[in-house]
Each structure stands twice: as structure tokens, then as C-alpha cells.
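Engineer: Sequence and computational prediction follow.
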Amino acid sequence: MCLVQFIFPYDLILLYRILCMTNTTSSTGSTIGKFYILIQRYFILKGLSFDEQKWSGRTMRRLIAIQIFFPLLISLIYGLGDYKTKMKDGILILNGASDSTTVAIKVVNNIIYATFIIYGFIFIFLYRRSFKRMKRHAEAGTLSNLVNKQRVMVIFVLGCTITHLIKALHQIVWTIAAAMGNQTFIEAVYPLYPYANGLANFASPIILFLCFRRVRWLLVEGCISPTRKGSTVHSNRTISHSSSDTIEISRF
């Protein structure tokens, strides 16, 4: 197991605080964003219109503001908290957040993760019920595409929920270890953090890439296709014109 740990002299405590706050803000913001996906997907299935633009621009701006400022507020625990220090080679260096700061941030994070997990499984149950309604109302010609698309979204939600459950369990164990002040326990749990954190943060884009053909196509096109000046995309279909005939060659 290889774990790289950067050493910060005490003189760089301000930079260290900013980095801790940035990490907390991005992690919490990611969880809130996934929670938005849970809610939006449910209303899409419930409405049976399958309109992806369920929320107005005003609503989106408010949700984005919450996604930014609420995590920033939580990150103040690191911004105003205490930090441990130790001597190494005659230099006073930072040795992570104090136990009280660590416990405080972990408790808040555990509440957020637990909320996400509970609602995640509730919405998965609701998705299943919505599938049955969708099959009754969808037209026969479009049923297969609709079911496949929504099934992939359930896989996405389930993947996000399970990976967050793993990280939440790690955070709970870490919180207990810090509260007990058992340094041996802390040192045993801490090296597992990159793996639990990596699963929670990177599982969703990997699932999107593997399950959605359109995501793969857009990524490949963005990497290898030159920018076309003056071109405008009006729909999600690629059309080939030949004489007076219009032939659809691809649909996403």
C-alpha cells in the first residue's frame, strides 16, 4: 500500500487550511449534486413526459448557490479549527487537524452521507414503481429505448449510493477512532481513506462513461474533432442529405 503524504511547515498553515477547506467543499458539493440527480430523475419518471429540463433557470441558480455556499459553510470547521504539530528534522511541521476538529467535520459529513444513502435507496424503490407506470403509458415503439435509458440511470444512482455508503462507513470508523484517541487505530484506518474517497468521487463519472454511449461519443468527439466555426447543433440527430431524401444515420 503506497500513501504519499505531503509535509507542510507550520509557516504554511494558512495554505494548509485553504487546502482542507477546498477538499471538504468539493466533496460535500459533489454529494449535493448527486442528491439533485436523485430528485430530478424521480420527477422525470413520475411525470411520464421524460422532459429532462424539469427545473427553471431560476431554480437551477438557487440550487447551485446552495451547492456552493453550504459546503463552504461546513468547511469553516477546518478554517477555524485547531491543528496538531510535531518536530521533524528540527522543523515544526503540521500533523493534521486536531482530534476535536476531525471529530466535528466527520460528524457533519456522516450526517450528510447518511441522508444521501437513505434517500438514495428510497428513490431507487420509487424508480422501480415508476418503471411499471412507464411501461403502461409508453408507446410500443419507444418503450425499449425509454426503459434502457432509465435503467442505466438507476444503475448510476445505485453505484453512487453504494460508493457513498463505503465512504460513510470509513468516516464513521475514523470518527470513532479519533474520539477514542487511539493513535494505533487511527493509523490503521487512515491509509484506507484514498480508496474510500476515490470510490465516492470517481465512481459516478466512470459509470456514466461505461453506460452512456452519448457520453462516450461526446468525450471522443471533444478530444479528436476540430472546432467547427459557424456551425450550430439544432438537435441530437446526425442527418445525411442526399438529393431530396433525408436519411437518419445516428440517434443518441
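Structural biologist: Noted; the coordinates are in hand. Numbers count the residues shown, from 1 in each chain.

Engineer: Only C-alpha atoms from now on, for both contacts and neighbour counts.
Structural biologist: OK.

Engineer: hmm, who's touching stretch 97-116?
Structural biologist: Stretch 97-116 is contacted from outside by 28, 31, 35, 74, 77-78, 81-84, 161, 164-165, 168, 171-172, 174-175, 178-179, 181, using C-alpha atoms under 8 Å, 6 or more residues apart in numbering.

Engineer: May I see the buried residues of it?
Structural biologist: By 16 or more other C-alpha atoms under 10 Å, the buried positions in stretch 97-116 come out as 97-99, 101-106, 109-110, 113-114, 116.

Engineer: likewise stretch 129-138?
Structural biologist: By neighbour count on 16+ other C-alpha under 10 Å, the buried set for stretch 129-138 is S130, F131, M134.

Engineer: try it against this one:
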Amino acid sequence: MMDPKLALVGGGLLIVALIFYFALVRRENQPVTLLAASGVYGILCILGYDFKWNWDLPTSVIQRALSSITAIGHTIAKYFVCLNRYFAIRHYNLSDNWNRSTVVLMLVAQFVIPILVVIPLAFAQPNANGIGWGPSYLLTIVQSLSAVIYGSYVIVGSILTAMSAKHLRSLMHSASEKNKTMAVRQEILILFYSIVLFISHSLKCIQQILFIAMANVPEVQATSLMLYPYINELAVFTSPIMMLLISSKLRRLLWSWYTRPCFGRKKSITVNPFSKTQDTIRF
């Protein structure tokens, strides 16, 4: 399992992430709700894998199911956030106008699809030799469906990122006035944020695919398993760290909470990381 020092650092970052996502949830905005849901799944990924479990057989099945649910749910949530960032770049202010029912359906999908994928694990039974569980085809079903989801994220995310970059290039060629230049600058920051988050989570997806595909190569599986805690935390904490770097309003919001109690306040700073009509994307 994880090195104690790294676990301590991860625990500290986990607290920062909780504060960050609580700040976003307070903002009544549909795309931000998707980002907060992604953050919740990211935190569950840490709780589901990085903390030590009692490795008897029933617990190992539960831990495997929880780890799979959180990893798949985190990937689906990141896919929806990636889709939202594409529309934020592609269409002016569209990210503020998503239909509530659409967002609700996305949230339901984030939590229902992972559970459906791991249902076969509920029928797993201990093997006769007491090592692992079976029948093996149940695990194969879960792994195959998981690999499809991970691979889809990498492929679709690559396409959306490339399309966003292409749209940004056309904007840069057409921008001449000062207000257009500022809009392009905001587009660049959003695209940079999107690319970094896409790469960080793609590393996690690729690691998961390698772990599944190389089931018959113990050395590769062992290396993949050893690297997973580091890749997992990178995928989870890149988002809050990046948002703190590029959003001046989010930094002011967290600083205001630090300098005075946030409970009982009648007014709060509103934060929308994706809006291009507010001064939120700024170094």
C-alpha cells in the first residue's frame, strides 16, 4: 500500500480538496455541480484504495467493488466535465445555460453506471483453494466493461481537446479588438486547464487499461499496481490545485473564509470557474 509519508501528504491535500469542492457546491450553478460531483468521486477514490483494509476474502471483494465503482464513476464524471469545458470554449457562455434536467441525468449516470458495471462481483464466491474468488468470468466482465469506459474517456477526451484547440486557433486569428483579445486569453487559460486535467486523468485510465490487459504478465501488473496510488492522487488533486492557480476569485473566497467565519454571513462571493463573463480565470 501507500508510503506513510505520501499518505500524510495525501490526507492534507484531501482536506484542501474538501474545502475547495464545498466552496463550489455553495455556488448554485449546474456545471459547477458536475465539477463538485467529480470531486466527490475523486475523494471516494482516495478512501476506497489508499487507506488500508483488512484483507480477508469478503473485505477484499467489497474493497475491489468499491475501488472499481469509484474509479469508473470518477472517469465518467471527468468525461462530463471535459464535455462541459469543450462547450465553454466552443460557445460563448453556454456553460451557464445547461438544462437542469440534463445535469440531473448526468449525475444519475455518474452514480448508476459504475454500480451496474460491478454487479457481477456480487455473485462472486470464494475459490476452493481459499485464494481469490470466482467464477473468473465475472471478474472478466467487470474488467472488460471498465476498460471500455477508460478507453472511451481517452479517445473522446482527445477528440474534444483537439477540437477545442482548433477553435481557439481560429479565435486567435480573428481577434483584433481589445475585448476579443481578453476573451481569447480566457479561452487559452480554460484550454490549458482542460489539457492538464485531461492528461492527468488519462494517465490513470491508461494505467487501469494496462492493469487489465496485462493480467497474464505479473511483472507489469505489479508495477502498475505500485504506481496506482501516485497516479490516482495526481488525477484527483490536479483539479483543485489548478483551479487555485488560475482562479483569483476562488483564492479570495478561500482567503475570506480563513480570515473570518463563513457561517452566518448573508453574502458570499460567487465562483464559476467556467464563466467567461466573470473575472474568474485570471492569474
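Structural biologist: That came in fine, so what should we check first? If you're wondering where the values come from, they're calculated on a predicted model, not measured in any experiment.

Engineer: Superposed, what's their TM-score?
Structural biologist: Overlay of the two chains. TM-score (TM-score structural alignment, normalised by the length of the first structure): 0.72; 227 aligned residues with a C-alpha RMSD of 3.4 Å.

Engineer: which of the contacts of stretch 97-116 of the first structure count as buried?
Structural biologist: 28, 31, 35, 74, 77-78, 81-83, 161, 164-165, 168, 171-172, 174-175, 178.

Engineer: how about the strands of the first structure, start to end?
Structural biologist: Assigned strands in the first structure, in chain order: 83-88, 91-97, 237-242, 245-251 (criterion: DSSP state E).

Engineer: looking at those, which is buried most?
Structural biologist: Of all the strands of the first structure, strand 91-97 has the most neighbours on average by mean count of other C-alpha atoms under 10 Å, namely a mean of 16.

Engineer: and the angle for that strand with strand 83-88?
Structural biologist: Per axes from the mean of the first three to the mean of the last three C-alpha atoms, to 10 degrees, the angle that strand 91-97 of the first structure makes with strand 83-88 is 140 degrees.

Engineer: and the residue mapped onto E187 of the first structure from the second structure, how many neighbours?
Structural biologist: Using TM-score structural alignment, the partner of E187 of the first structure in the second structure is A222. Around A222 of the second structure there are 13 other residues, counting by other C-alpha atoms under 10 Å.

Engineer: Let me know the distance separating A222 of the second structure from F211 of the second structure.
Structural biologist: Going from A222 of the second structure to F211 of the second structure by C-alpha to C-alpha, to the nearest Å gives 9 Å.

Engineer: Now do the contacts for S68 of the second structure.
Structural biologist: Contacts for S68 of the second structure (C-alpha under 8 Å, 6+ apart) come out as P114, V118, S146.

Engineer: residues near the second one, how many?
Structural biologist: Here the number of neighbours of V118 of the second structure (other C-alpha under 10 Å) works out to 23.

Engineer: Setting aside sequence neighbours, what's the nearest residue to the aligned residue in the first structure for it?
Structural biologist: Under the alignment (TM-score structural alignment), V118 of the second structure pairs with S75 in the first structure. Spatially, and ignoring its direct neighbours in sequence, S75 of the first structure is nearest to M21 (4.7 Å; C-alpha to C-alpha, 6 or more residues apart in numbering).

Engineer: check contacts around the one you found.
Structural biologist: Neighbouring residues of M21 of the first structure by C-alpha under 8 Å, 6+ apart: L72, S75, L76, Y78, G79.

Engineer: got it, and L3 of the first structure?
Structural biologist: Contacts of L3 of the first structure (C-alpha under 8 Å, 6+ apart): P191.

Engineer: one more time with 10 Å
Structural biologist: Y190, P191, L192, Y193, P194 (C-alpha atoms under 10 Å, 6 or more residues apart in numbering).

Engineer: if we can go back for a sec, conserved subset of the contacts of M21 of the first structure in the second structure?
Structural biologist: Retained contacts for the contacts of M21 of the first structure in the second structure, judged by both residues aligned by TM-score structural alignment, their matches' C-alpha atoms under 8 Å, are S75, Y78.

Engineer: Inside helices: which ones of the contacts of M21 of the first structure?
Structural biologist: Within the contacts of M21 of the first structure, residues falling in helices by DSSP state H are L72, S75, L76, Y78, G79.

Engineer: what distance separates the longest helix belonging to the first structure from the middle of the whole chain?
Structural biologist: Criterion DSSP H: the longest helix present in the first structure is helix 140-180. The chain centre lies 10 Å from the centre of helix 140-180 of the first structure; the measure is C-alpha atoms, centre = their mean, to the nearest Å.

Engineer: ditto for stretch 143-160 of the second structure
Structural biologist: A distance of 14 Å separates the centroid of the chain from that of stretch 143-160 of the second structure, by C-alpha atoms, centre = their mean.

Engineer: Which positions in the first structure sit opposite it in the alignment?
Structural biologist: Going by TM-score structural alignment: stretch 143-160 of the second structure matches residues 106-123.

Engineer: For the matching stretch, give me the average deviation versus the second structure.
Structural biologist: Its aligned residues in the second structure lie a mean 1.6 Å from stretch 106-123 of the first structure after superposition (mean C-alpha distance after the TM-score superposition for the first structure).
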